[in-house]
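*Asks:* Sequence and predicted model, in that order:
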Amino acid sequence: MMLRNSADRWGPVSQLLHWVIVLLILGLGVLGLVMVELPRSPRWFWVYDLHKSFGLTLLALVVVRLLWRVFAGAPRPVPGTPRLQERAATVTHVLLYVLTFAVPVSGWLYDSLSGLRPLRWFGQFKVPKLAEPSQALAPVMRDSHEWLFWALIALVAVHAAAAFYHHLFQHDATLTRMLPRRRGAASPDPSPLPEIR
């Protein structure tokens, strides 16, 4: 089985990373919105630690995905895609990577600046602080974390809408090449593509 990306579709590793990251973003968003409404209690700290641990997991997976993309390349644009759409897709992907990286980093910085007790990643090991506590900067970073998250959600919505537009109205492979191949489907071009567009 070809693990790397081919000229016409994303490989299984890229697909797995893509969908796990999507689920983490949505799950972290729901958890983040719920936890701010919880009363201060032992459960409050447990939910916050869970949110932070999953956030750091998201950060690690984004780094892995970027490294994998460098190694495995990316499929060529779907045939017939206008140049303007290609450029818009490239800009969108770059912004998605930047925001998916920036949101957990800003949360990590907020945790560091707030001076809360040290986090243990899923209770396993202590996570280092990125900065000294600061009562002046902590609220700024908290607000930055929130706004970066909403920007990411908006961009994810645009990205998903574009994929469904291509699938439902353009009838091309933009969406399906990020989905597992159905059994028995032919593979027109299994050759890997090492370069990044």
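*Replies:* That came in fine, so what should we check first?
*Asks:* Every contact and neighbour count from this point should use C-alpha atoms.
*Replies:* Fine.
*Asks:* in the chain, which spans are strands?
*Replies:* 120-121, 125-126 (DSSP state E).
*Asks:* Of the ones you listed, which stretch is the most buried?
*Replies:* strand 120-121 (a mean of 16; mean count of other CA atoms under 10 Å).
*Asks:* residues in contact with that one?
*Replies:* Residues outside strand 120-121 that contact it (CA atoms under 8 Å, 6 or more residues apart in numbering) are D49, K52, S53, K126, V127.
*Asks:* let's go with 7 Å and repeat that
*Replies:* Applying CA atoms under 7 Å, 6 or more residues apart in numbering, the contact partners of strand 120-121 are S53, K126, V127.
*Asks:* Below is structure B, check it against A:
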Amino acid sequence: MIKNTRLGYGAVAILFHWTMALLIIGMLGLGLYMVRLPQSDPNAFALFQLHKSIGFVVLTLAVLRLAWRLVNPSPKLPADMPVWEKGVAHLGHTGLYAMMFLLPLSGWLVVSASPWGIPTIVFNLFEMPHLPVPGDKGQAEVFASAVHEYGAYFLILLIAGHVAAAFKHHFIARDETLKRMVSVRTSHAA
């Protein structure tokens, strides 16, 4: 099934989830690697261009994913889940969605505000225009860089919490929460 049901996720939501999970984890790893490279490294420019290109893919998928979620609501959390835990789950998901937008946008702002004016050539296919940056570009770059860096660390914490919660549901609560994000069969069991 393509759409979500009240019991589980459909194929589109599952595909969005795992595609974005792989891209985002890859981006975090690449970002942590890149910032430790000396600027003189011959691979640095290509890696930064790849990071920016994938960032635009993540931003595009985040928009599509949010649109899908708005017209195709998520299944309900387990009924026996405590209210506080449901609140934490909603906060965690809100944080993940916020970071899916904030990190690519702050990265785009970093590039746009940079005094070097280096273009972003998305997968060597087309140039992505810079955002209009009013005022002091230097301050905007510093602010956007801080948001991008600390946002990435915050996203790592959110992902760790998300994975821990999924394992808790699977191994301790023994409910269908993780299974329904892995297979559409769970969403149509009843």
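*Replies:* Okay, I see it. As the structure is a prediction and not an experimental result, all values here were calculated from the model.
*Asks:* follow-up on the earlier one: specify which member of the contacts of strand 120-121 of structure 1 is nearest to L99 of structure 1.
*Replies:* S53 (18.0 Å; CA to CA).
*Asks:* tell me the contacts of that closest one?
*Replies:* W121, F122.
*Asks:* any idea how far H18 of structure 1 is from it?
*Replies:* Applying CA to CA, to the nearest Å, the value for S53 of structure 1 to H18 of structure 1 is 19 Å.
*Asks:* same deal with Q135 of structure 1?
*Replies:* 36 Å.
*Asks:* With W10 of structure 1 instead?
*Replies:* From W10 of structure 1 over to H18 of structure 1 (counting by CA to CA), the distance is 10 Å.
*Asks:* more neighbours, those two?
*Replies:* W10 (26 against 17; other CA atoms under 10 Å).
*Asks:* Could you double-check that that one sits in contact with G73?
*Replies:* No: assessed by CA atoms under 7 Å, W10 of structure 1 is found out of contact with G73, at 9.1 Å.
*Asks:* can you give me the helices in structure 1?
*Replies:* 12-35, 42-72, 83-114, 137-165 (DSSP state H).
*Asks:* Which one, of those helices, ends up nearest to F122 of structure 1?
*Replies:* That would be helix 42-72 among the helices of structure 1, by CA to CA, at 5.8 Å.
*Asks:* I'd like the distance from the closest one to the chain centre, please.
*Replies:* Relative to the centre of its chain, helix 42-72 of structure 1 is centred 9 Å away, using CA atoms, centre = their mean, to the nearest Å.
*Asks:* ok, so of the contacts of strand 120-121 of structure 1, who is nearest T81 of structure 1?
*Replies:* S53 (39.5 Å).
*Asks:* And for Y110 of structure 1, the neighbour number?
*Replies:* Neighbour number of Y110 of structure 1 under other CA under 10 Å is 26.
*Asks:* you'd agree it is up against V140?
*Replies:* No: at 8.4 Å, Y110 of structure 1 does not count as touching V140 under the criterion of CA under 7 Å.
*Asks:* about what we covered before: quick one, which of the helices of structure 1 gets closest to L179 of structure 1.
*Replies:* helix 12-35 (6.6 Å).
*Asks:* can you pull the buried residues of that closest one?
*Replies:* Of all the residues in helix 12-35 of structure 1, those buried under the rule 16 or more other CA atoms under 10 Å are 12-16, 18, 21, 24-25, 28-29, 32, 35.
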